[in-house]
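Chemist: Here is my input; please provide its structure:
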Amino acid sequence: MDAFYASVEQRDFPELRGKALAVGGSPDGRGVVATASYEARKFGVRSAMSSRQALLLCPHLVFTRPRFDVYKEVSDSIRSIFRRYTDLIEPLSLDEAYLDVTTDKMGIGSAIDIAKAIKLAIQEELQLTASAGVSTNKFIAKIASDFEKPNGLTFIGPSKIITFLERLPIEKFFGVGKVTAQKMKGYGIYTGLDLKQFGEHELVRRFGKSGKFFYHMVRGEDNRPVKPNRISKSVGIEDTFETDMRERTEMITEFKLLCEKLEKRLSGKSKEGRTVTIKIKFSDFTQITRSKTSGYYISSAEDVLEQVLDLFAKVDTEEKRVRLLGVTLSNFYDADLEKLSNPQLRLF
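Modeler: Below you'll find the predicted structure:
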């Protein structure tokens, strides 16, 4: 989806249309931008950017609070549209998914035409735009989906994949962030063709485990299937405060509220897990995480809070101000069960 949260807000509130909009954060410089409209992106405003920095780039930026319940409803409607065309749908987030259209439920006969039909249905029924990438595997389709945003459709056929990747700037490769891109440029890697000059062992030596991924991605190799029953690895919730917290009693109260909200999310997903993680971000934007793994599965607010308080007791917050708290549960029962059902082969 194109600037999903911001586009939903502009759809529902006409007075926001055409304006530089940030979903999340606040005009007093507190909080973090969740999504920026394309009008705001022209000024350099991006998701995960602090409100303070966003305002420096775009002083007339308009802020609005996120409505995640609405975004979830819209996401469900989008997936209902997907299901008209295929049952092989692997959601990545509320606004993104992989679709395998090998089995053509509507008998359209063309992956490109299916993508066009889905885009048109989303626009006509939900008054939103989406961008699609069509190709032979997930990695190439992902790159293609970002290539002509917003409201784009990019097809990269088998005969074009190698040429396309060789010409692609390295920062456009899915999985290559700003830090990695700068490191690659230090080795003279500016395009896919430059990356292709390095062997697999050399890339692993320079970039660790990611080197193997880089070696295969620049050759367009990705054999991962679309998994419709993709198992969530974690469920979390966090809150950024309008005013920094100083008192531990306030923080404990906030943790209690977060655990109650987390219990509702876990219940909706029928999840229970063994690992609790807390996240604390301080007023200087430094942050820490602390985790604890139990020998049993939990999901209730009471049980999660018990682990949270045990972790929090070991964190020194004296003379510090806290701007964000978060709680995450992971190591789910169903994920552990899948590992037992599909053990990894070990090489000796």
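Chemist: okay, CA-based contacts and neighbour counts for the rest of this
Modeler: Will do.
Chemist: Could you find the closest non-adjacent residue to Glu39?
Modeler: Computed as Cα to Cα, 6 or more residues apart in numbering, the closest residue to Glu39 that is not its neighbour in sequence is Ala20, at 4.6 Å.
Chemist: ok, Val101 - how many residues close by?
Modeler: 19 (other Cα atoms under 10 Å).
Chemist: That one contacts Leu88, correct?
Modeler: Yes: using Cα atoms under 8 Å, Val101 is in contact with Leu88, at 7.3 Å.
Chemist: one step back: how about the contacts made by the residue nearest to Glu39?
Modeler: Neighbouring residues of Ala20 by Cα atoms under 8 Å, 6 or more residues apart in numbering: 36-41, 58, 60-62.
Chemist: Need the single longest helix in this structure, by residues.
Modeler: Secondary structure assigned by DSSP state H gives helix 248-269 as the longest helix of the chain.
Chemist: Now do that helix: which elements does it pack against?
Modeler: strand 234-245, helix 301-312, strand 322-332 (3 or more Cα pairs under 8 Å, 6 or more residues apart in numbering; DSSP states H and E).
Chemist: So which of those is the most surrounded?
Modeler: Ranked by mean neighbour count under mean count of other Cα atoms under 10 Å, the helices and strands packed on helix 248-269 are led by strand 322-332, which reaches a mean of 23.
Chemist: Run the chain-centre distance for that one.
Modeler: 16 Å (Cα atoms, centre = their mean, to the nearest Å).
Chemist: neighbouring contacts of that strand?
Modeler: Under the criterion Cα under 8 Å, 6+ apart, residues 31, 233-246, 251, 254-255, 258-259, 262, 271-283, 297, 308 lie in contact with strand 322-332.
Chemist: can you check stretch 47-66 too?
Modeler: Identification of contacts with stretch 47-66 by Cα under 8 Å, 6+ apart yields 5, 19-36, 40, 43-46.
Chemist: another one to check against the first:
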Amino acid sequence: MRKIIHVDMDCFYAAIEQRDDPSLANLPVAVGGNPQSRGVICTCNYEARRFGVHSAMPSAQAARLCPDLVFIRPNLAKYKQESIKIREIFNQYTDRIEPLSLDEAYLDTTDSDQCQGSATWIAQSICQNIHKQTGLTASAGVARSKFLAKIASDWNKPAGLKVILPHEELSFIDRLPVKKLYGVGKVMAAKLESMDIFYCFELRQVPLNILLKKFGKTGKYLFDLCRGIDEREVESRSSRKSLSVETTFDENISQWETCESELHQLISQLSRRLGDPQKLGHIRKVYVKVKQENFSLHTAESISIGLDVPLIIALFKRLRKQYPSPIRLLGVGVKFPENAGMVKHKQLDIPF
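Modeler: Next up, the predicted model:
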């Protein structure tokens, strides 16, 4: 039985800024670009969220929603230093760690003998140590799968802990809106809702053959997920082969030049997800991919040491020259040396 923990820092960037500047206490704070330009919100604290401000929102819109919002320019170097401290805490409990960004990670504690092997107690101890050593709070979710652990970590924010025991999985999943399923975006959610499927218990009533006919291979994925079946492994830095981010445009983009600002945002997002590249292994390649209006997919990649931004932009321009048709999706990613290791799981007669 796998024991997966998802740890998610609470308002990470904004929390660091408030910790370092006591005058910001109880004020709505957003870390992001200038509202007078085309800035975007990276993150914001809960005081700001009460006004409807959220990450990825244009800064100008955030300023209209919350006139007293305090904007702070991102300091990634400082955030990375805090992230390193947090990763060092993770390493005290397990070496099976999959960072998703500077502020969140999956941990596989199946074989950990810390806290008598209890994933619940490990999650509690991690959050306590994070607060003790950094002054920041984290929330955690504990379950048998990555899918459920990630949802659970968001359940009792901030500074919360949610444990989904094996016998509770189906009753928990049944109450979830289908849009909470991993990989179900606005388009897929709308298709499911057009079939009168709004919650997972409704999705679980649909036969597999109907889902396959409607959604192809994705139908099997939906069939499994609403039953709590998620066999994805926690990919530690020794086994991760690639990392990428992408965006699908609401409308096809005819003028590729307008995509360049989106490309820079994707590179910034990828940099945040990488965290400390040395801890993930040396980057071997960088690549850019585009999906055109006819759904054809094209990729350009090159050998690279580190996250080479000028090289990524050059790859993007190469694709633009080769395939000038309008595009619907843009993505950027990196590849690592292949070094996948086998993980042995053992049965432990201890609390979950």
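Chemist: hang on, the earlier thing: could you dump the helices and strands packed on helix 248-269 of structure 1 to CSV with distance to Gln197 of structure 1?
Modeler: Listed next are these as CSV, based on distance: least, Cα to Cα, whole Å:
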stretch, distance to Gln197 of structure 1
strand 234-245, 37
helix 301-312, 47
strand 322-332, 39
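Chemist: how about these, which one is nearest Ala97 of structure 1?
Modeler: strand 234-245 (17.7 Å; Cα to Cα).
Chemist: elements contacting the closest one?
Modeler: By 3+ Cα pairs under 8 Å, 6+ apart, strand 234-245 of structure 1 packs against helix 248-269, strand 322-332.
Chemist: Distance to Met106 of structure 1 added to those, as CSV?
Modeler: Output for those, formatted as CSV (distance: least, Cα to Cα, whole Å):
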stretch, distance to Met106 of structure 1
helix 248-269, 30
strand 322-332, 36
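Chemist: I'd like to know which of these lies nearest to Gly211 of structure 1.
Modeler: Shortest distance between Gly211 of structure 1 and those, using Cα to Cα, is found for strand 322-332: 26.6 Å.
Chemist: Now do the residue nearest to the spatial centre of structure 1 against Ile112 of structure 1, distance only.
Modeler: The centroid of structure 1 falls nearest to Ser93 when counting by Cα atoms, centre = their mean (6.0 Å). Distance, Ser93 of structure 1 to Ile112 of structure 1, using Cα to Cα, to the nearest Å: 23 Å.
Chemist: What lies in contact with the longest helix of structure 1?
Modeler: By Cα under 8 Å, 6+ apart, helix 248-269 of structure 1 touches 235-239, 245, 272, 299-302, 304-305, 308-309, 317, 325-328.
Chemist: Now do that helix against strand 322-332: the angle between them, please.
Modeler: Per axes from the mean of the first three to the mean of the last three Cα atoms, to 10 degrees, the angle that helix 248-269 of structure 1 makes with strand 322-332 is 40 degrees.
Chemist: List the buried residues in helix 248-269 of structure 1.
Modeler: 251-252, 254-256, 258-263, 265-266 (16 or more other Cα atoms under 10 Å).
Chemist: cool, and stretch 276-289 of structure 2?
Modeler: 276, 280-289.
Chemist: picking that back up, and the contacts of Ala20 of structure 1, which are buried?
Modeler: Counted by 16+ other Cα under 10 Å, the contacts of Ala20 of structure 1 give 36-41, 58, 61-62 as buried.
Chemist: What segments of structure 2 are helices?
Modeler: Using DSSP H, helices in structure 2 cover 12-20, 46-49, 59-65, 76-91, 119-134, 146-153, 169-174, 186-194, 200-203, 208-215, 217-225, 259-274, 277-280, 309-322.
Chemist: what's the third one aligned against in structure 1?
Modeler: The alignment of helix 59-65 of structure 2 onto structure 1 (TM-score structural alignment) spans residues 51-57.
Chemist: average gap between the matching stretch and structure 2?
Modeler: For stretch 51-57 of structure 1, the mean deviation from structure 2 after alignment is 1.9 Å (mean Cα distance after the TM-score superposition for structure 1).
Chemist: chain center to that stretch: distance?
Modeler: 22 Å.
Chemist: Likewise for stretch 193-203 of structure 2?
Modeler: In terms of Cα atoms, centre = their mean, the centre of stretch 193-203 of structure 2 is set 25 Å apart from its chain centre.
Chemist: now stretch 114-130 of structure 1
Modeler: 22 Å.
Chemist: equivalent range in structure 2 for that stretch?
Modeler: Counting by TM-score structural alignment, stretch 114-130 of structure 1 falls onto residues 122-138 of structure 2.
Chemist: And the contacts of stretch 214-231 of structure 2?
Modeler: Applying Cα under 8 Å, 6+ apart, the set of residues contacting stretch 214-231 of structure 2 is 145-148, 169-170, 173-174, 181, 200-201, 203-204, 208, 211-213.
Chemist: Mind doing that once more with 7 Å?
Modeler: 145, 147, 169-170, 173, 200, 203-204, 208, 211-212 (Cα atoms under 7 Å, 6 or more residues apart in numbering).
Chemist: These into a markdown table, with extra columns for distance to Glu262 of structure 2 and neighbour count?
Modeler: As requested, these are exported to a markdown table (distance: Cα to Cα, whole Å; neighbours: other Cα atoms under 10 Å):
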| residue | distance to Glu262 of structure 2 | neighbour count |
| --- | --- | --- |
| Ser145 | 32 | 24 |
| Phe147 | 28 | 21 |
| Glu169 | 38 | 16 |
| Leu170 | 39 | 15 |
| Ile173 | 35 | 22 |
| Cys200 | 33 | 25 |
| Leu203 | 34 | 23 |
| Arg204 | 37 | 18 |
| Leu208 | 37 | 16 |
| Leu211 | 34 | 19 |
| Leu212 | 34 | 16 |
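Chemist: returning to that earlier point: aligned partner of the residue nearest to Glu39 of structure 1 in structure 2?
Modeler: That one, Ala20 of structure 1, aligns with Pro28 by TM-score structural alignment.
Chemist: circling back to that earlier point, from the contacts of stretch 47-66 of structure 1, keep the buried residues only.
Modeler: Buried among the contacts of stretch 47-66 of structure 1 (16+ other Cα under 10 Å): 5, 20-27, 30-36, 40, 43, 45-46.
Chemist: Which ones among those residues map onto strands?
Modeler: 21-23, 35-36 (DSSP state E).
Chemist: hmm, which two among the residues you listed are most spread apart?
Modeler: Leu21 and Thr35, at 8.4 Å, using Cα to Cα across those.
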